[in-house]
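Chemist: Pasting the sequence and the predicted coordinates here, then a few questions.
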Amino acid sequence: MSEALFLTGVNSFCDQGFYNESIKEEWLMKLQQQLQKHRTDLIIAVGGLVLIALVSRYGFNWQLGYTVAMFIASIIGFIPIGLQAGSALRVRVISIDLLVSIAVIGALVIGEYNESAIVTFLFLLGALLEQKTMEKTRSAIGDLTQMAPAQALLVTTDGVENVDIDSVDEGDVMLVKTGAQVPVDGIVTKGNGYLNEASITGESAVMTKTIGDHVFAGSILENGTIEVQAEKVGEDTTFGKIIELVEEAQDTKSSVERFIDKFATYYTPIVLLIALLVGLVSRDARLAITILVLGCPGALVIGVPVANVAGVGSGAKLGILLKGGEVMATFKHVDTFVFDKTGTLTYGTPRVNAVKHYREDRDAVLQAVASIESESDHPLGQAIINFVDAPAQTVSETQVIKGMGVSATVGGISYLVGNLTLMAKYHVAISAAQQQDVQALEAAGHSVVLVAQNNQLALVLGIKDQLRPEVKASLNELRQMGAKQLIMLTGDNQATADLIGQELTLDVVKGNLLPEDKAAYVQALQDAGHTVAFVGDGINDSPSIARADIGIAMGSGTDVAVETSDVVLIKSNFHQLVTAFGLTKKTVANMQENIVLALATVALLFIGLVLGLVNMGSGMFIHEFSILLVTANALRLLLSTSSKQKLDQRQLLSETSRLD
């Protein structure tokens, strides 16, 4: 009985102790949260007390007022620093806050209240400015998040209901009015309008959307009213994935950052040990405390992460998703770029590239041909429709001639649209010069469409998947930036591949390749010692994107390619590849500059200490200044982004004015 009572008492005591400990932990957490919330007010209070102390001493020669104000300032300033150090110790981390805490306690013990007050003020001020700078570098994510739609108009059996975007499910139908954002990725089921998709695709032109067309969350309906059935909602939308990728990238550490973190875990205890030994040997507590202050590796710890975050944020503003610091560190060393053809170097869809006309009424013939092709779903016909972009005319007597083309009548005039065999069947005369035009287009890789008007050849259209206009200049820039090899791998026939290779002066061109052949070629390049970047857009490119040292996906590509890649060019503009390559080089260089600045600062502080030129207060001032210096250096990446955006806008305005 007595034993049972004893055990019950022990358990009760232990439970009570655990309960009290839990209350203590919760109380400390709430205190830290409150201090964090009022950090600015706290710094103002400490700074004000330091100012009062200085005025008391040097203005009124009041030593007691000076001492009391400095002491109170030290205590107030020490509370958040000490709590932070304690929290780190509880998880077995020796942090910078611990070095400062010990230094402040030591200064208070030996009566150096002025030193302890100034150290706490500068440390808190530096931490606040560091936080504000990091918030600035993460502004790209904030901008993206604010652009995401928060509300939606849900179409129900009872009418239209305004709902939170989080409550929308796949299959729901949304109403979108003029000026509103599309809340989901989906298909237009009713109405039509003009959508601005620049925030998603980078395409500045307003797109016409009607029933059956796909739309993206975050795009803006400039005019019209549409109903959209949701296919993807929330984080699954294209816009949601962009935000998620940027957030993940900014939180991903590079090998340099991981090294710095590991270095700091050993460096901080070493500084503590050195300070202790110096104090014991020299019997100079002030000197030991000063070593603790000067040895804080703040600039070293913050310099690399802030550069990484600024680099990722800078890329996001330019429409480039760089998935973390490790990607940038590797991308910088790429010496071989391998490209897919279709959808990467080219647009990926056939377009009218050449028009040979043999009659004066060229435009009227083109409009008639587009009207005829509007009744067909053939890819070449769609290319003609997109090229002409004119209202359809009335078409009659349409007859499809299998394997040859189509005959029809528009405005009382008969037309033949098709290949040479169709022209021969209807005895359309083709002169030697016209025959040469056809052969020249075929030799250049075009699919040729001939148009006869009243049995006389009127047009010859050359249609092919065109090169992106910025590709050639961009490839030359890549060479200037250090690319040693530019290679194209494609599933198209070798003859078509060679034509593109010659036009772009590529180093190697390989055609007739299956997806596994492309991946094997990438592996062979890596085995030969090259650092390889593969640029593609389709599902068939995913194995090569995953295999390469750096996989790069065009933003218009498939979800698989985008998710497999290390870099996403959201706007699918090939020049973004050059921008991304240059940005990684700048970011890595910025990291290296920050490391040099941080180490140089520590070295100079200790040299100054040995020479008697630096004390605790001035040392902390220089230490905090070095943190601001490395963060300001990282901010240059964002400033250069803003300058580039303004330059691009000026170029766009200039080009628009020229066209007008």
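Modeler: Thanks, I have it. Numbers count the residues shown, from 1 in each chain.

Chemist: hey, let's count contacts and neighbours off CA atoms from now on
Modeler: Fine.

Chemist: for the residue nearest to Gly557 when sequence neighbours are not counted, what are its contacts?
Modeler: In space, Gly557 comes closest to Asp537 once its chain neighbours are excluded; the distance is 4.1 Å by C-alpha to C-alpha, 6 or more residues apart in numbering. By C-alpha atoms under 8 Å, 6 or more residues apart in numbering, Asp537 lies in contact with 340, 343-344, 553-558, 561-562.

Chemist: between the residues you listed, which has the most around it?
Modeler: The most crowded member of these, judged by other C-alpha atoms under 10 Å, is Ala553 (32 neighbours).

Chemist: Check which helix or strand it maps to.
Modeler: strand 550-554 (DSSP states H and E).

Chemist: again, but for Leu441
Modeler: Element membership for Leu441, per DSSP H and E: helix 432-443.

Chemist: Give me the contacts around that helix.
Modeler: 356, 447-448, 460, 462.

Chemist: repeat for stretch 632-649
Modeler: Contact with stretch 632-649 is made by 133, 137, 303, 306-307, 310-311, 313-315, 317-318, 586-587, 590-591, 594, as judged by C-alpha under 8 Å, 6+ apart.

Chemist: what about burial for the residues you listed, which qualify?
Modeler: Buried residues within those, counting neighbours by 16 or more other C-alpha atoms under 10 Å: 133, 137, 303, 306-307, 310-311, 313-315, 317-318, 586-587, 590-591, 594.

Chemist: can you give me the helices for the stretch 301-450 of the chain?
Modeler: 325-331, 362-373, 379-388, 420-425, 432-443 (DSSP state H, counting those that start in this stretch).

Chemist: what's the closest of these to Leu577?
Modeler: For these, the distance to Leu577 is smallest for helix 325-331, at 11.1 Å, taking C-alpha to C-alpha.

Chemist: Quick one: residues in contact with that closest one.
Modeler: Applying C-alpha under 8 Å, 6+ apart, the external contacts of helix 325-331 come out as 249-250, 252-255, 308, 312, 322, 533, 549-550, 566-567, 581, 584-585, 587-588.

Chemist: Tell me which of the helices of the stretch 301-450 of the chain is the most buried.
Modeler: Highest mean neighbour count of the helices of the stretch 301-450 of the chain: helix 325-331, a mean of 23 (counted as mean count of other C-alpha atoms under 10 Å).

Chemist: Quick one: distance of that one to the chain centre.
Modeler: In this view, helix 325-331 has its centroid 13 Å away from the chain centroid, taken as C-alpha atoms, centre = their mean, to the nearest Å.

Chemist: Check it against this one:
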Amino acid sequence: MKFIIKHEMKGRMRVRLSQKRMTYEQADILQYYLLCNESVKLAKVYDRTCDAVINYTGDRKEVIRLLQEFHYQTVEVPADVLATSGREVNAQYQEKLFNKVVFHYARKWFLPYPLNACYTSVMSLKYIWKGIKCLWARKIEVPVLDATAIGVSVARWDFSTAGSVMFLLGIGEILEEWTHKKSVDDLARTMSLNVSKVWLKTEDQEVLVPASKIKAGDRIVIRMGTVIPFDGDIVDGEAMINQASLTGESVSVRKTVGSYAYAGTVVEEGEITVGVKQVSGNSRFDKIVTMIEESEKLKSGVESKAEHLADRLVPYSLGGTALTYLLTRNVTKALSILMVDFSCALKLSMPISVLSAIREANLYNITVKGGKYLEAVAEADTIVFDKTGTLTKATPTVVDVVPFDGRTPDELLRIAACLEEHFPHSMAKAVVNAAKEKNLDHEEMHSKVEYVVAHGISTTIDDKNVIIGSFHFVFEDEKCTIPEGKQELFDSLPEEYSHLYLAIENQLAGVICIEDPLREEAKTVVAELKKTGFGKIVMMTGDSDRTASAIAKRVGVDEYYSEVLPEDKAAFVEKEKAAGRKVIMIGDGINDSPALSAADVGIAISNGAEIAREIADITVGADDLGQIVTLRRLSNRLMKRIQSNYRFIVGFNSGLIVLGVTGVIQPTTSALLHNTSTLAIGLKSMKNLL
């Protein structure tokens, strides 16, 4: 691909591609291609100018090479990415907005007065009919006020005022619809699947293959804690499945052979084999959009209050209009109240503020599944961290394998990787990656694998019982023993590492030592969170007290709890909530899921277990824990913006009513100032908070 570098600074490059025009699809393909490269932090492609802005880390030569090697035809992009990118939606609404403005002023300046009056009268019927329907339903809400203001203006032959009111209401509707649709689509897109590999069941074994290779009719195995990647019939096994992403209901559903499994739902318990029915299309995306639209999930408490307040104020506006007319017998003064209401600005600015904040969070790689969660983050005073993969690095590494039964370290690592690759956890990934680095390939040599949450894995190999997991699971639950003469070796295991214990036939076979280093930013993040108003920061882990104590001191948390089980984390969250505290839980594993669900806000790390991401209300990137601080500041500023908007709307519109009733300004001026301020505050609410 040929291109020109238009502008450049360290870590950032703006290029223009050598083509006359760019389609929406081409822009999406290029953006997907760039973002799939590890050296690219952020990429934006502008289809109108054929430009691309690239923020990158590392060598600029790598970015230039990427662009030189790029061809639209060779990039494989998932169909859902192209279908749901939102680029076409933005273009449509920009065009709607432009056409609305051009048509309004062209009609106002060039259309003869009789025709203009006739057009305004006809268009007013839509608003008047909405008001009548609202009254018919025995409600006195915003449509009644709009209908009255427009109807009275038309009745007084004041077509200019009626036209201006309708124009500004129309602009507001477009802006609200645009922001709402874009935010819902962004949210649905981030909730959509991103499954790269699946377990394909063949006649004699299971094979891990790219999801793109699966076709209708294939059978795939889905185990506990894993997202179901495709729609299909369950042909083997049974499981409790969480369907919250589609139905909004968090209660798991039991499904057995013959039941239908939906893409995007999560296996909470059990194991199933699914016969794939559909591998492409936007069915899941459409289902999520419908679920979001039909639920109250997007609405924050302040947003709902603003809507109710806006509707409650309508009778007072109508009553004030009638009272002013009775006292003054002056239609103009009475109309000054009718032309100014608090409802429009309240109902427009509040949702736009919230939806815009959700959009902005996406820029920082933070996925927020609803406005109410931003409000809860702002109000929270207690935050609970899981340790492994959260306060510590998301990619722990194997540093040693200590044999206890005569097998070689590589053979023990091969067995461990064979078991661990079936279950999503940072420690499991460390074992699998270590085996891959040593080219320790293996076929499925075990029977059915059973995963015990927060404990370990159990199976049989060559008719021998094999388990791998924590000290508690291996030695206390399963009563395994240390081989004779190996106690001294066991006692000398390095304490600075986390340990995974592998036992065969109830005897310790090997210990895998895993380095689980603390994130460099962890201490700073904890300190920054305290500055933002958190009164209590807690760390909870299944690790030993020795390891937990050392990490807690280094990070600076207020409290820590060691050797805890999933139910212990959830119980702690419930206890804090019962004490009147608002609690945030942050975790990345299957064992964190109960606590994530119990908290006021559950935050999952993006590369953690799929069930954690599904259950969580917010997902943050794995690269930087500082996104938690960003999220808190964003939420705090959102609440300040909402309060500021509220004060301005009440103050400014009250001033307009006073000026109108006292005769200082005319109703036309009141309407113009009111609607202009409503539009301005709506546009201001769309600006970034940070």
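Modeler: In hand now; what should we look at? None of the values given here were measured: they were computed from a predicted structure.

Chemist: circling back to that earlier point, what's the mean deviation for the helix or strand just after the strand holding Ala553 of the first structure versus the second structure?
Modeler: Downstream of strand 550-554 of the first structure, the next assigned helix or strand under DSSP H and E is helix 559-564. Compared with the second structure after fitting, helix 559-564 of the first structure has a mean deviation of 4.1 Å; criterion: mean C-alpha distance after the TM-score superposition for the first structure.

Chemist: thought Gly281 of the second structure was touching Asp80?
Modeler: Yes. Under the criterion of C-alpha atoms under 8 Å, Gly281 of the second structure makes contact with Asp80 at 6.6 Å.

Chemist: So for those two, which residue has more residues nearby?
Modeler: The residue with more neighbours, out of Gly281 of the second structure and Asp80, is Asp80; 17 against 12, by other C-alpha under 10 Å.

Chemist: Which strand or helix spans that one?
Modeler: Take DSSP H and E as the rule and Asp80 of the second structure turns out to sit in helix 79-83.

Chemist: quick one: buried residues of that helix?
Modeler: Within helix 79-83 of the second structure, the residues that qualify as buried are 80-82, counting by 16+ other C-alpha under 10 Å.

Chemist: And Glu244 of the first structure, how far from Asn615 of the first structure?
Modeler: Applying C-alpha to C-alpha, to the nearest Å, the value for Glu244 of the first structure to Asn615 of the first structure is 46 Å.

Chemist: neighbour-wise, which of these two wins?
Modeler: More crowded of Glu244 of the first structure and Asn615, by other C-alpha under 10 Å: Asn615, with 20 against 15.

Chemist: counterpart of the more buried one in the second structure?
Modeler: Under the alignment (TM-score structural alignment), Asn615 of the first structure maps onto Gln666 of the second structure.

Chemist: thought its match was touching Ala334?
Modeler: No. Counting by C-alpha under 8 Å, Gln666 of the second structure stays clear of Ala334, with 10.4 Å between them.

Chemist: In the stretch 551-690 of the second structure, what residue spans correspond to strands?
Modeler: 559-561, 583-587, 601-605, 618-620 (DSSP state E, counting those that start in this stretch).

Chemist: looking at the ones you listed, which is closest to Val452 of the second structure?
Modeler: Closest to Val452 of the second structure of the strands of the stretch 551-690 of the second structure is strand 583-587 (C-alpha to C-alpha; 18.1 Å).

Chemist: The closest one aligns to what range in the first structure?
Modeler: With TM-score structural alignment as the criterion, strand 583-587 of the second structure aligns to 532-536.

Chemist: can you pull the buried residues of that stretch?
Modeler: Of the residues in stretch 532-536 of the first structure, those buried (16+ other C-alpha under 10 Å) are 532-536.

Chemist: Lys323 of the first structure: how many residues sit nearby?
Modeler: Other residues lying near Lys323 of the first structure total 22 when counted by other C-alpha under 10 Å.

Chemist: Sorry, slip of the keys, the one I care about is Ser654 of the first structure.
Modeler: 12.

Chemist: in which helix or strand would I find it?
Modeler: helix 616-659.

Chemist: Met488 of the first structure now?
Modeler: With DSSP H and E as criterion, Met488 of the first structure is part of strand 485-489.

Chemist: Show me what that strand is packed against.
Modeler: If you count contacts as 3 or more C-alpha pairs under 8 Å, 6 or more residues apart in numbering; DSSP states H and E, strand 485-489 of the first structure packs onto strand 336-339, strand 508-510.

Chemist: which residues touch Arg138 of the first structure?
Modeler: 309-310, 313.

Chemist: of all those, which comes closest to Glu470 of the first structure?
Modeler: Of all those, Glu470 of the first structure sits closest to Gly313, with 24.5 Å by C-alpha to C-alpha.

Chemist: Is that closest one in contact with Asp143, as I believe?
Modeler: No. The criterion here is C-alpha under 8 Å, and Gly313 of the first structure misses it with Asp143 at 10.4 Å.

Chemist: circling back to that earlier point, can you list the buried residues of stretch 532-536 of the first structure in JSON lines and add distance to Val109 of the first structure?
Modeler: Formatted as JSON lines, those follow (distance: C-alpha to C-alpha, whole Å):
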{"residue": "Val532", "distance to Val109 of the first structure": "60"}
{"residue": "Ala533", "distance to Val109 of the first structure": "59"}
{"residue": "Phe534", "distance to Val109 of the first structure": "62"}
{"residue": "Val535", "distance to Val109 of the first structure": "63"}
{"residue": "Gly536", "distance to Val109 of the first structure": "65"}
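
Chemist: Assign a three-state SS to Thr190 of the second structure, would you?
Modeler: helix (DSSP: H, G, I helix; E, B strand; the rest coil).
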